[in-house]
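K.L.:
need a structure here:
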Amino acid sequence: MSWIKEFPQLSRSQLLEIRKTLDGAYREFSREYGEVIESFFDPLLAFLIWFEKLLLATPWWLMIAILLTITHVAARSIKLTVGVGVALFLIGYFGMWEDTMRTLSIITICTLLAVGMGVPIGIVMARSNRVQSVITPILDIMQTMPAFVYLIPVVMLLGIGKIPGLIAVIIYAIPPVIRLTNLGIRLVDREVLEASDAFGASSWLKLWRVQLPLAMPNIMAGINQTIMMALAMVVIASMIGVKGLGQPVLKSITNQYFTLGLLNGLAIVVLAIIFDRVSQAYAQRSQQHLGGRHD
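P.N.:
Sure, this is the predicted structure:
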């Protein structure tokens, strides 16, 4: 293994100097523009706080009724609706309702923002090979970067709180919806596109009436994966002040509270299963509707 010693590399002093330069530059940037960037996110923070308070102030029985209505409208499955109702009741029965509502609020906002940014980016990627070649390596880095690394620049810039946690969750969870939107649009049959061209459809009309509806199963799969990854980030985001089911899990790790961690972990699993089953059922119904079959 003597060849390892001969490998050309920077000296320790040079490497230390580069690190100091980069750390100093980012520190100066955060001091100079941190408050401006933080004020930019103030409306989002206000909305997030309002939405969380709304969920917490809503009576539990009304909240369960709303969630069951959404589940039934999306899935049209009695078994799934009953299962969701039982799961939510057990979450409240074991004293995890408030933390579940806090987690539900941030996951909902993160998912909406990730979809709102991810789908347009995926559309642009599908319409341009050059854009795809630029964005794909960025997505590769985002998906392979350890989740804890996302917290470092965000916390240095914005401190500890809801917004840094939300940004870290979005960065971690957005790649699937971008990739699958791009894939779904690219997989649309060329003959269908040629037929729409023959009828004189513009590029935007073709996108909204042909490509997006046919790509919807892939887009829904991307949304599903984004939700799952956002839920997976809940515990890590709790380290920088995001309240919810992640904080009791983190507390159980540091204090060895086995039951506390197990119950809150199972609550996160229950939320993941609910989101997964409902989104999959909705995607299947949408595909059946496109195929001309009705439930």
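K.L.:
alpha carbons only for contacts and neighbour counts from here, please
P.N.:
Will do.
K.L.:
now find how far off-centre stretch 18-31 is within its chain.
P.N.:
29 Å (C-alpha atoms, centre = their mean, to the nearest Å).
K.L.:
buried residues in it?
P.N.:
Ser30 (16 or more other C-alpha atoms under 10 Å).
K.L.:
also stretch 38-48?
P.N.:
Leu45, Leu48.
K.L.:
and it, how far out from the chain middle?
P.N.:
On C-alpha atoms, centre = their mean, the centre of stretch 38-48 falls 18 Å from that of its chain.
K.L.:
compare with the first, here's sequence two:
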Amino acid sequence: MEILINELSLDGSFEKLADFYDSLGEILKIQKLMQSSNATFSKHHQLYTFKVTNDMSLHDAFRDKRSRSNNKIRRFKQLLYSLMSDPSFWHEDQRHKDTDQYTCQFTSETNGYSLAEACERDKVVLSFENASFTDSILEIKKNGEVIDLINIQEPLLLCDLLYEKSLIDARVYCNHRFNGTNLSFEHLEEGFDFNILEEDEEKAFISSFKMFSEMSWSAILKSDGLDFKKYQPSKKDNWFLNTPYTNKQIYKFRTSQRFRCFGYREEDLFIVLRFERDHTISDNG
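P.N.:
Next comes the predicted model:
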């Protein structure tokens, strides 16, 4: 999948350069997610000239020396450098024709801009933070016919899209999709993970994880559907005996009538360890 950087979202809308830097946190997450997939960026050949503030271009923001000692700003400048240098220019293989008319509310131009080119590629663009580009779908008309473009501004939308198109596997998806929620997949054990699941089973687990991540712990503990409870087997039946988690209080919850998820809780975070496709282990504890 190819994502075109939307240069029109750089229209000088930031009052201060510091505001622009602050907005790049989400773009940085998107870039890291892209690095976990086979998706690529392409850009307008003059992207670096587009305005961040009224008097500073993207290139100026990269070269600005006032914040050179700030580690966060240095990371953002590395991001800017990669966006200006690494992606290819779509002009080298332009697919929209100059004889066609691409119209939208964002520009008076009828061709030669990335939204027009995206219509002839994978119909996905990346926009910088901009009040004009908050919608997840952007409408472009090609010779009067409506084309919808997916507009990426935050990592969750991209994460779902990459997973839907099988450009990232379920583990990568969960690591990104549930980062910052009440679920962690960093310690999910090999041999008890997504690799043991069929495709429909994988979808069932992920659907339950989405529900779990949106619930408070009070709601989780009261949920009859999740049936979140302690795993309390006899010593001989303990699935986690002689593992690094022997002394942890293990919990389990349902992801369907047959499927179970096991792990342990650290304050408000549930550390996912193992999946079970039937409830034979669960029946013994």
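K.L.:
after superposition, what's the TM-score here?
P.N.:
TM-score for the superposed chains, counting by TM-score structural alignment, normalised by the length of the second structure: 0.20, backed by 106 aligned residues with a C-alpha RMSD of 6.8 Å.
K.L.:
give the contact list for the most centrally placed residue in the first structure.
P.N.:
The C-alpha lying nearest the average C-alpha coordinate of the first structure belongs to Ala173 (C-alpha atoms, centre = their mean; 3.6 Å). Each residue near Ala173 of the first structure by C-alpha atoms under 8 Å, 6 or more residues apart in numbering is listed here: Ala114, Gln225, Thr226, Ile227, Met229, Ala230.
K.L.:
what residues of the helix or strand where the first one lies count as buried?
P.N.:
I take that to be Ala114 of the first structure. Ala114 of the first structure belongs to helix 97-127 when assigned by DSSP states H and E. Using 16+ other C-alpha under 10 Å as the test for burial, helix 97-127 of the first structure gives 97-111, 114-115, 118-119, 121-126.
K.L.:
packing partners for the helix or strand just after that helix?
P.N.:
The first helix or strand that comes after helix 97-127 of the first structure along the chain, using DSSP H and E, is helix 129-144. Counting contacts by 3 or more C-alpha pairs under 8 Å, 6 or more residues apart in numbering; DSSP states H and E, helix 129-144 of the first structure packs against helix 97-127, helix 162-173, helix 175-186.
K.L.:
can you give me the buried ones in the helix ranked longest in the second structure?
P.N.:
Under DSSP state H, the helix in the second structure containing the largest number of residues is helix 17-35. Of the residues in helix 17-35 of the second structure, Leu17, Phe20, Tyr21, Leu24, Ile27, Leu28, Ile30, Gln31, Leu33, Met34 count as buried by neighbour count, 16+ other C-alpha under 10 Å.
K.L.:
so can I have CSV of these showing distance to Lys142 of the second structure?
P.N.:
CSV is the format used below for the buried residues of helix 17-35 of the second structure (distance: C-alpha to C-alpha, whole Å):
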residue, distance to Lys142 of the second structure
Leu17, 35
Phe20, 32
Tyr21, 34
Leu24, 31
Ile27, 29
Leu28, 32
Ile30, 29
Gln31, 30
Leu33, 31
Met34, 29
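K.L.:
sorry, back to before: name the helices or strands packed onto the helix holding Ala114 of the first structure?
P.N.:
So helix 97-127 of the first structure, by 3+ C-alpha pairs under 8 Å, 6+ apart, packs with helix 42-57, helix 129-144, helix 162-173, helix 175-186, helix 212-232.
K.L.:
compile those helices into a markdown table and extend it with columns for distance to Glu17 of the first structure.
P.N.:
What follows is those, written out as a markdown table (distance: least, C-alpha to C-alpha, whole Å):
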| stretch | distance to Glu17 of the first structure |
| --- | --- |
| helix 42-57 | 36 |
| helix 129-144 | 25 |
| helix 162-173 | 28 |
| helix 175-186 | 34 |
| helix 212-232 | 36 |
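K.L.:
among the ones you listed, which comes closest to Glu28 of the first structure?
P.N.:
helix 162-173 (18.7 Å; C-alpha to C-alpha).
K.L.:
indicate which one of the helices and strands packed on helix 129-144 of the first structure is closest to Asp42 of the first structure.
P.N.:
That would be helix 162-173 among these, by C-alpha to C-alpha, at 8.7 Å.
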